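A.B. asks: would you be able to build a 3D model of this:
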Amino acid sequence: MILTSEIERFIEEDLGANDISCTLVPEKEIKAIVFVKQDCIIAGIPIAKRIFDYFGLDSSAKYKDGDQLGSGDTILEISGNAVSVLRAERIVLNFLGHLSGIATNTREYVETVRQYSDVKVAGTRKTTPGIRKFEKLAIIAGGGDPHRFDLSDTIMIKDNHVNMMGLENAINSAKELAGFTQKIDVEVESVENAILAAKMGVDIIMFDNMSPGQVIKVVEALKNEDLRNSAILEVSGGIDISNISEYAKTGVDVISVGSLVHKSQWIDVSLEFV
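C.D. replies: As a prediction, this is how the structure comes out:
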């Protein structure tokens, strides 16, 4: 969902105080299409429709987020005032291009992993400030898991927490403060800490910046202690399309990948009057 206040912020940024270029065209009713110029997984259609609606434009789409589109396919058909179409154009195209790039990139990661296992491919909080929720929805459209949307979703104990408090103290403090719906996700860098976290009953154990070989050793150690199924096992750090297949073979449950967003490439999307 995109809020009216968000749309107005984007409009203010794009139009400025003296928009002459859009008002050059006559105030007349026109029809237009938005189409892709390359194959992609589409994302951002509900946002685009909401922006067009804000400008008083009618829009329709025969596709939904997550659909595969080919070059030249029409995403949306629009009708309404020509000036309003031009004012909505760049905001809509920016969202569709950026979010479809994330969805397309995510789908590639997911399909690569599916050749080896059914492990989840998840995002991270390495997102663009101000539009995180939209980028997370694009990950979902691509078949990935959004992971936590913000710090309140899950309590994550990271290396800095451990360095300051010690792992055991950090976990105990998290348990005392956690609401009954909040899971505790602990970042570990050693077999010993993974076993300790599992024995203390955390919900998720995240192997941080470990090689695939190191991850396999930790998973085996947890199995030997009969702790493998005591927590969700997650791996993150330094993972991209070149090595994700190796992590998919390690036996973890989740692979968290920041590059779903920060290594995605925009999809070429265009609008034309018809």
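A.B. asks: drop to CA atoms for contacts and neighbour counts, all remaining ones
C.D. replies: OK.
A.B. asks: and Leu196, what does it touch?
C.D. replies: Glu168 (CA atoms under 8 Å, 6 or more residues apart in numbering).
A.B. asks: the structure of the following sequence is requested for comparison with the preceding one:
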Amino acid sequence: MMPEDLPQDRPLDEEWLSRVVATALDEDLGGWPGRDVTTQATISPDATVTGDIVVREDGVVAGLGVIAETLTQVADRFGLVAPTVKAMVADGDRVAAGTVVVGIEGVGHVVLIAERTILNLVSRASGVATHTRRWVEALEGTPARVLDTRKTTPGLRELDKYAVRCGGGTNKRFGLYDCAMVKDNHIVAAGSVTGAIAAIRVAFPGVPIQVEVESRDQAIEALDAGVRFLMLDNMTPAAMATLISELRNRDPEYGSVRFEATGGLTLETAGAVAASGVDFLSVGGLTHSSPILDIALDLH
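C.D. replies: Alright, predicted model coming up:
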């Protein structure tokens, strides 16, 4: 099965979330259990607070599960009671500036120590989800879907790709292990498109294969070698439309072929690219260039 065919409603992996929050807290607190020299010096450990996680700009929220996990881990580190968390919205919801997305009540030490880790992760995830939603909206009315890539922040791929799903996008492969993707350097190393495909089938039989092509000749070579997923790299919409039309007319010969546009795509050109007949548009910028969504913690 191609990665694009996997369910796109998968929740954030809980084991991953626990690990990444622990790493982030170690980074912020200087190890286990660590310390917050400002909060622990200026606020009584018995003091309680109430507050809200508030979005400062319109967007799509994602990663809200980070909040309870972070508060729980901070409480465990310092032998305190975890604050209560009340979610007002759900991941994937579009919200307006000023919306309270989560209410928090509990020990002030826990809330303030957890604050930055929470905001770093939720703001990032929500930024990716918001950017992804813009692409989904640009493709409305077409059958094309927007895909993410492996251009993620190291260590945060699970969160980045979850955020893409929250924004309505589709996950492409998660790593180098779940799908073979033949690109120009692989073709050079193997000597040809055909050679690269044959080598993969010998070494990893049963692994799905996709091939990035830059010309009609490479596309035909990949199809003749049995691949049925072509990535059309840096082609104009007109060139893609011509090639896709020709190959769709050869369905009796090749069967169903799926096409992905890749390279240099923008929101302004998304509609024209989709009109070429591609099934997917892959956009590395969903995860490598999305600005964060401005989110803050406001204590009452």
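A.B. asks: got a TM-score for the pair?
C.D. replies: Remark: TM-score between the superposed chains equals 0.94 [TM-score structural alignment, normalised by the length of structure 1]; 272 aligned residues with a CA RMSD of 1.6 Å.
A.B. asks: and the closest residue to Ser256 of structure 1 other than its chain neighbours, how many neighbours?
C.D. replies: Closest residue to Ser256 of structure 1 apart from its sequence neighbours, by CA to CA, 6 or more residues apart in numbering: Ala122 at 4.6 Å. Residues near Ala122 of structure 1, counting by other CA atoms under 10 Å, number 25.
A.B. asks: which position in structure 2 pairs with Ala122 of structure 1?
C.D. replies: Counting by TM-score structural alignment, Ala122 of structure 1 corresponds to Leu147 in structure 2.
A.B. asks: what's the answer for Ile78 of structure 1, then?
C.D. replies: In structure 2, Ile78 of structure 1 lands on Ile104 (TM-score structural alignment).
A.B. asks: name the SS class of that match, please.
C.D. replies: Assigned by DSSP: H, G, I helix; E, B strand; the rest coil, the conformation of Ile104 of structure 2 is strand.
A.B. asks: swap in Glu89 of structure 1?
C.D. replies: Per three-state DSSP, Glu89 of structure 1 ends up helix.
A.B. asks: please pull up the equivalent of Val188 of structure 2 in structure 1.
C.D. replies: Aligned partner of Val188 of structure 2 by TM-score structural alignment: Asn163.
A.B. asks: is the residue nearest the centre of structure 1 within a helix or a strand, and which one?
C.D. replies: Nearest to the mean C-alpha position of structure 1, by CA atoms, centre = their mean, lies Lys136 at 3.1 Å. Lys136 of structure 1 is located in helix 132-141, with elements delineated by DSSP states H and E.
A.B. asks: helix or strand right after that helix?
C.D. replies: From helix 132-141 of structure 1, the next helix or strand downstream (DSSP H and E) is strand 154-157.
A.B. asks: can you tell me what sits against that following strand?
C.D. replies: By CA under 8 Å, 6+ apart, strand 154-157 of structure 1 touches Arg148, Ala170, Ile171, Ala174, Ala178, Gln182, Lys183, Ile184, Asp185, Val186, Glu187.
A.B. asks: ok, back up a step: identify the residues contacting the match of Ala122 of structure 1.
C.D. replies: Leu147 of structure 2 makes contact with Gly169, Thr170, Asn171, Lys172, Phe280, Leu281, Ser282, Val283, according to CA under 8 Å, 6+ apart.
A.B. asks: do you know how far it is from Leu139 of structure 2?
C.D. replies: 12 Å (CA to CA, to the nearest Å).
A.B. asks: which neighbours do those two share?
C.D. replies: Counting by CA under 8 Å, 6+ apart, Leu147 of structure 2 and Leu139 have no common neighbour.
A.B. asks: ok, the closest residue to Phe95 of structure 1 other than its chain neighbours - how many residues close by?
C.D. replies: Excluding its sequence neighbours, the residue lying closest to Phe95 of structure 1 (CA to CA, 6+ apart) is Gly44, at 6.3 Å. Neighbour count of Gly44 of structure 1, defined by other CA under 10 Å: 25.
A.B. asks: what's the counterpart of Gly44 of structure 1 in structure 2?
C.D. replies: Correspondence of Gly44 of structure 1 to structure 2, assessed by TM-score structural alignment: Gly63.
A.B. asks: then Lys175 of structure 1?
C.D. replies: So, by TM-score structural alignment, Lys175 of structure 1 is matched to Arg201.
A.B. asks: what of Ala198 of structure 1?
C.D. replies: Matched across to structure 2, Ala198 of structure 1 falls on Leu223, judged by TM-score structural alignment.
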